[in-house]
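J.: Attaching a predicted model along with its sequence, questions to come.
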Amino acid sequence: FCAGQDLKEAIDPEGPEIEEIVRKHFNPIIQKIRGIEKPVIAAVNGVAAGAGANLALACDIVVATKSAGFIQAFSKIGLIPDSGGTYFLPRLIGLPRATAIMITGETVSAEKAESMGMIYAVYEDFEFEKTAFKLAQTIASMPTKVLGYTKKLLYQTFNNSLEEQLSLEAETQALSAISEDHKEGIQAFLEKRAPQFTGK
């Protein structure tokens, strides 16, 4: 999937400073994934290590092959996790597990990652491409504007009180209710047909 930073570049005395690499290259990618108003799927087919693991965890839905693995390898080379790892992993699996995984640098199998709630689903290697693509097609055929609203609400929930979240839900539901996709969804339901959403 992704091995993170090029370690040869990291030890090159003529290479860029690591802070510059993280701030200018890694962080903007993570922020764009989280900021885009559409669901982003990571299809992990192989090893996701270091910043590569955290790139996957930044995505909204993560699926993986049975043979895939996630490695927070930073501690093994004398670095701390970056690319949002210390943000995403504790929120996904809890602080005790995240701490152990990040400190030990253990490889987490796809099946273990799924059982811990780190990722959404694990598919057989031989059917992975077809199954992951089908998931992407299904989501792309849905009311994507409203899915973007849902994504935004989900990521705001950790910073809000229940009252604040309920208020945001009410405001956002009002926006959803005036969307063309909502009208199409209701019409399709009444006509007993599949809706044809446009993302508007």
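T.: Right, received. Where do you want to start? These numbers were taken from a predicted model, which means no experiment stands behind them.

J.: going forward, measure contacts between C-alpha atoms and count neighbours the same way
T.: Will do.

J.: Helices of the protein, start to end?
T.: For the chain, the helices defined by DSSP state H occupy 7-11, 18-21, 27-35, 51-58, 85-93, 95-104, 110-116, 128-140, 144-156, 162-177, 180-190.

J.: Could you check the angle the third one makes with helix 51-58?
T.: Comparing the axes of helix 27-35 and helix 51-58 via axes from the mean of the first three to the mean of the last three CA atoms, to 10 degrees yields an angle of 20 degrees.

J.: another structure for you, compare them:
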Amino acid sequence: MAYEQIRVEHSAAGITTITLARPERLNALTARMLDELREAVVEAGRSGARCLLITGEGRGFSSGADLAAADGLPEDAGAALETHFNPLVEALFAAPMPVVAAVNGPAAGAGCSIALAADIVIAARSAYFLQAFVNIGLIPDAGATWLLPRLAGRARALEMMLLGERVSAEQAQNWGMIARVAEDEALASEAAALAARLAAGPTVALGLIRRLARDAAQAPLADALAAERDAQRTAGRTEDFRTGVAAFLARRPARFEGR
């Protein structure tokens, strides 16, 4: 796919950076942008990327769905979720590498969901998160009703979704929605350093960790223990495991190759 509404860059260190690139619309999401995002995420996995970094160009991460781009009100408001939004969220969760979101400015609506679907979210101090669907008579989507209660807890998630009010970056960190807050001017460099650290890690093990953490949220203890057993078996067969043990015994830093 030729990308028109996102930019994709690959670094020699194994980092794939996806930038939402409609700054004149605060990176509002169109059907094409969502499809391009999904394809870029899937392709990053196919190409062996060791970390995925997602950010937005200009003054914001994403203002959510581009309502102005729609040709009137949709007859079936759920159809776009099935064909464009949900496949992207599923692709993000299925990615075999760690995903970092660098949130600059607003992350609203489905843009908020996309950001929070990352494994580690780092936000600029001026950034904010918003689920404003209730203000136009809709429900939060793109996984928001699944993600927010797990991240912030039921009470705070319902407050955010029912009132449709902004949550600042600092408040989001305090609520457990995001991992880090950076000064605005330092966001890009701190996100790049974080992505580089993850890309230098044992990629197979990192991918297994993200999957286990997601699945354990809804699995009984016995199932989680069995999943850990199977994942540990896989990780224990990697070159990175042998490299890590050798480095540990030699008291030196490990140099993982991602396999």
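T.: Ah, there it is. None of the values given here were measured: they were computed from a predicted structure.

J.: re earlier: so can I have a markdown table of the helices of the first structure showing distance to residue 79 of the first structure and mean neighbour count?
T.: Shown next, in a markdown table, are the helices of the first structure (distance: least, CA to CA, whole Å; neighbours: other CA atoms under 10 Å):
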| stretch | distance to residue 79 of the first structure | mean neighbour count |
| --- | --- | --- |
| helix 7-11 | 11 | 11 |
| helix 18-21 | 10 | 12 |
| helix 27-35 | 16 | 15 |
| helix 51-58 | 11 | 25 |
| helix 85-93 | 12 | 17 |
| helix 95-104 | 10 | 15 |
| helix 110-116 | 22 | 19 |
| helix 128-140 | 32 | 15 |
| helix 144-156 | 27 | 17 |
| helix 162-177 | 36 | 14 |
| helix 180-190 | 47 | 15 |
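
J.: any chance of those helices in CSV, plus distance to residue 69 of the first structure?
T.: Converted to CSV, the helices of the first structure look like this (distance: least, CA to CA, whole Å):
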stretch, distance to residue 69 of the first structure
helix 7-11, 19
helix 18-21, 25
helix 27-35, 20
helix 51-58, 9
helix 85-93, 15
helix 95-104, 12
helix 110-116, 5
helix 128-140, 14
helix 144-156, 25
helix 162-177, 35
helix 180-190, 38
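
J.: mind listing what the residue most central in space within the second structure touches?
T.: With distances taken as CA atoms, centre = their mean, residue 118 lies nearest the centre of the second structure, 2.1 Å away. Contact partners of residue 118 of the second structure, counting by CA atoms under 8 Å, 6 or more residues apart in numbering, are 92, 98, 99, 100, 101.

J.: Can you tell me how far the aligned residue in the first structure for it is from residue 113 of the first structure?
T.: Under the alignment by TM-score structural alignment, residue 118 of the second structure pairs with residue 59 in the first structure. Distance check for residue 59 of the first structure against residue 113 of the first structure: by CA to CA, to the nearest Å, it reads 15 Å.

J.: How many residues are close by the residue lying closest to the residue nearest to the centre of the second structure once chain neighbours are set aside?
T.: With CA to CA, 6 or more residues apart in numbering as the criterion, residue 118 of the second structure has its nearest non-adjacent residue at 5.0 Å, and that residue is residue 99. Number of residues near residue 99 of the second structure (other CA atoms under 10 Å) recorded here: 27.

J.: Can you find the partner of residue 99 of the second structure in the first structure?
T.: Aligned against the first structure by TM-score structural alignment, residue 99 of the second structure finds its counterpart in residue 40.

J.: before we move on, what about residue 197 of the second structure?
T.: Counting by TM-score structural alignment, residue 197 of the second structure lines up with residue 138 in the first structure.

J.: ditto for residue 145 of the second structure
T.: Using TM-score structural alignment as the criterion, residue 145 of the second structure maps onto residue 86 of the first structure.

J.: Contact partners for its match?
T.: Counting by CA under 8 Å, 6+ apart, residue 86 of the first structure has no contacts.

J.: so which of the helices of the first structure gets nearest residue 75 of the first structure?
T.: Among the helices of the first structure, helix 95-104 comes nearest to residue 75 of the first structure, with 6.0 Å by CA to CA.

J.: Please tell me which residues of the second structure that closest one aligns onto.
T.: Under the criterion TM-score structural alignment, helix 95-104 of the first structure matches residues 154-163.

J.: Please consider this matter closed, and thank you.
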